[in-house]
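A.B. asks: one predicted model, sequence on top.
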Amino acid sequence: MSEVKSGLLYSKEHEWVEVLSDTKIRVGMTPFAQEQLGDIVFVELPKTGASVKADDMLGSVESVKTVSDLISPVIGTVARINDTLEESPELVNTDPYGAGWVAEIDISGKEALDGLMTADQYQAYIVSEQ
């Protein structure tokens, strides 16, 4: 079973969210999602400064099997991207909760996180998806 890290929030589109401050989050793809895709060979990152809305495309990942959209879990502005993924997209597979993060997003406040799931809720969600 895929690792679900406690202390993070999760979206139904299988992105994880780490709260860095009241106005900044870090986003990445969950192990569940990347295991479904297989080996990641390319990551299309969002542009720094881009405005994003919850449930809009944030970027995409290409695996040996398919191309899949990364979906923004929140509304905000892309503050920073993990440009290491341009040269090492496999980090999404090998270290999804660490070096494989995708972007940091400035949010207006914690209310932007409403609707995301806790680790326990996400674990139950992925069990129901299988």
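C.D. replies: Now that the structure is in, tell me what you want to look at. Residues are numbered from 1 along each chain as shown.

A.B. asks: C-alpha from now on. contacts and neighbour counts both.
C.D. replies: Fine.

A.B. asks: check which helix or strand covers residue 85.
C.D. replies: Using DSSP states H and E, residue 85 falls within helix 84-87.

A.B. asks: can you point out the buried residues in whichever helix or strand comes after that helix?
C.D. replies: Counting by DSSP H and E, the element after helix 84-87 in chain order, helix or strand, is helix 91-94. Within helix 91-94, the residues that qualify as buried are 91-93, counting by 16 or more other CA atoms under 10 Å.

A.B. asks: helix or strand next in line after helix 91-94, which one?
C.D. replies: Per DSSP H and E, the first helix or strand lying C-terminal to helix 91-94 is strand 103-106.

A.B. asks: show me what whichever helix or strand comes after that next one is in contact with.
C.D. replies: Sequence order places helix 119-129 as the next helix or strand after strand 103-106, per DSSP H and E. With contact meaning CA atoms under 8 Å, 6 or more residues apart in numbering, helix 119-129 is reached by 4-12, 32.

A.B. asks: hmm, 6 Å instead?
C.D. replies: Residues from elsewhere that reach helix 119-129 (CA atoms under 6 Å, 6 or more residues apart in numbering): residue 6.

A.B. asks: and residue 78, helix, strand or coil?
C.D. replies: Following DSSP: H, G, I helix; E, B strand; the rest coil, residue 78 is assigned to strand.

A.B. asks: and here's the other structure:
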Amino acid sequence: MTIKYTPDHEWLQLEDNGNAVVGITVHAQDALGDVVFVDLPEVGKTYAKGDVAGVVESVKAAADVYMPLDGTVTEVNEELRADPSLANSAPEGKGWFFKITVADRAQFDALMDGPDYTTFSASA
């Protein structure tokens, strides 16, 4: 499974069915601090790339979660809604935020790979 990263510090993992899992990166979680609340998008809602799809709140700040690609939300992480600390302990695992259909694979392919994101986040 391929993982890509956005300049807004979200990660996407492409699944075999063509959908993508979306969450915040370790870098984003480190910048936010302890996450205490998440507002997840509505299942079935279609978003354009760059739309605000959710909010994550920490003890330090609140930040928007942006839709990384054009697509429709197919699932949200109800476990994360019940226990926002999963975004702290496993931001790139069990702390995922939502799943989307990928409307345009070229948008996914244009995102940063791991080494590019590491370089990018080091200067962010």
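C.D. replies: Nice, I can see it. Remember, predicted model here, so these are calculated numbers, not experimental data.

A.B. asks: mean deviation, the helix holding residue 85 of structure 1 versus structure 2?
C.D. replies: Comparison of helix 84-87 of structure 1 with structure 2 after fitting gives an average deviation of 1.2 Å (mean CA distance after the TM-score superposition for structure 1).

A.B. asks: what does that helix correspond to over in structure 2?
C.D. replies: On structure 2, the counterpart of helix 84-87 of structure 1 by TM-score structural alignment is residues 79-82.

A.B. asks: in that stretch, what's buried?
C.D. replies: In terms of neighbour count (16+ other CA under 10 Å), stretch 79-82 of structure 2 has its buried residues at 80-81.

A.B. asks: again with stretch 33-51 of structure 1
C.D. replies: By 16+ other CA under 10 Å, the buried positions in stretch 33-51 of structure 1 come out as 33-34, 37, 39-46.

A.B. asks: cool, stretch 123-130 of structure 1 as well?
C.D. replies: For stretch 123-130 of structure 1, a neighbour-count test (16+ other CA under 10 Å) marks 123, 126 as buried.

A.B. asks: show me how far it is from its chain's centre.
C.D. replies: With CA atoms, centre = their mean, to the nearest Å as the basis, stretch 123-130 of structure 1 stands 17 Å off its chain's centre.

A.B. asks: can you check stretch 64-84 of structure 2 too?
C.D. replies: Centre-to-centre, stretch 64-84 of structure 2 and its host chain are 7 Å apart (CA atoms, centre = their mean).

A.B. asks: name the nearest residue to the aligned residue in structure 1 for residue 6 of structure 2, ignoring sequence neighbours.
C.D. replies: Residue 6 of structure 2 maps onto residue 11 in structure 1, with residues paired by TM-score structural alignment. Once flanking residues are discounted, residue 11 of structure 1 sits nearest to residue 116: 5.3 Å by CA to CA, 6 or more residues apart in numbering.

A.B. asks: contacts only, for the aligned residue in structure 2 for the one you found.
C.D. replies: In structure 2, residue 116 of structure 1 lines up with residue 111, judged by TM-score structural alignment. By CA under 6 Å, 6+ apart, the contact list for residue 111 of structure 2 reads 4-6.

A.B. asks: next one: residue 101 of structure 2
C.D. replies: Here residue 101 of structure 2 is in contact with 19, 71-72 (criterion: CA under 6 Å, 6+ apart).

A.B. asks: CSV for the residues you listed, including neighbour count and distance to residue 104 of structure 2?
C.D. replies: Formatted as CSV, the contacts of residue 101 of structure 2 follow (neighbours: other CA atoms under 10 Å; distance: CA to CA, whole Å):
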residue, neighbour count, distance to residue 104 of structure 2
19, 20, 11
71, 21, 8
72, 21, 11
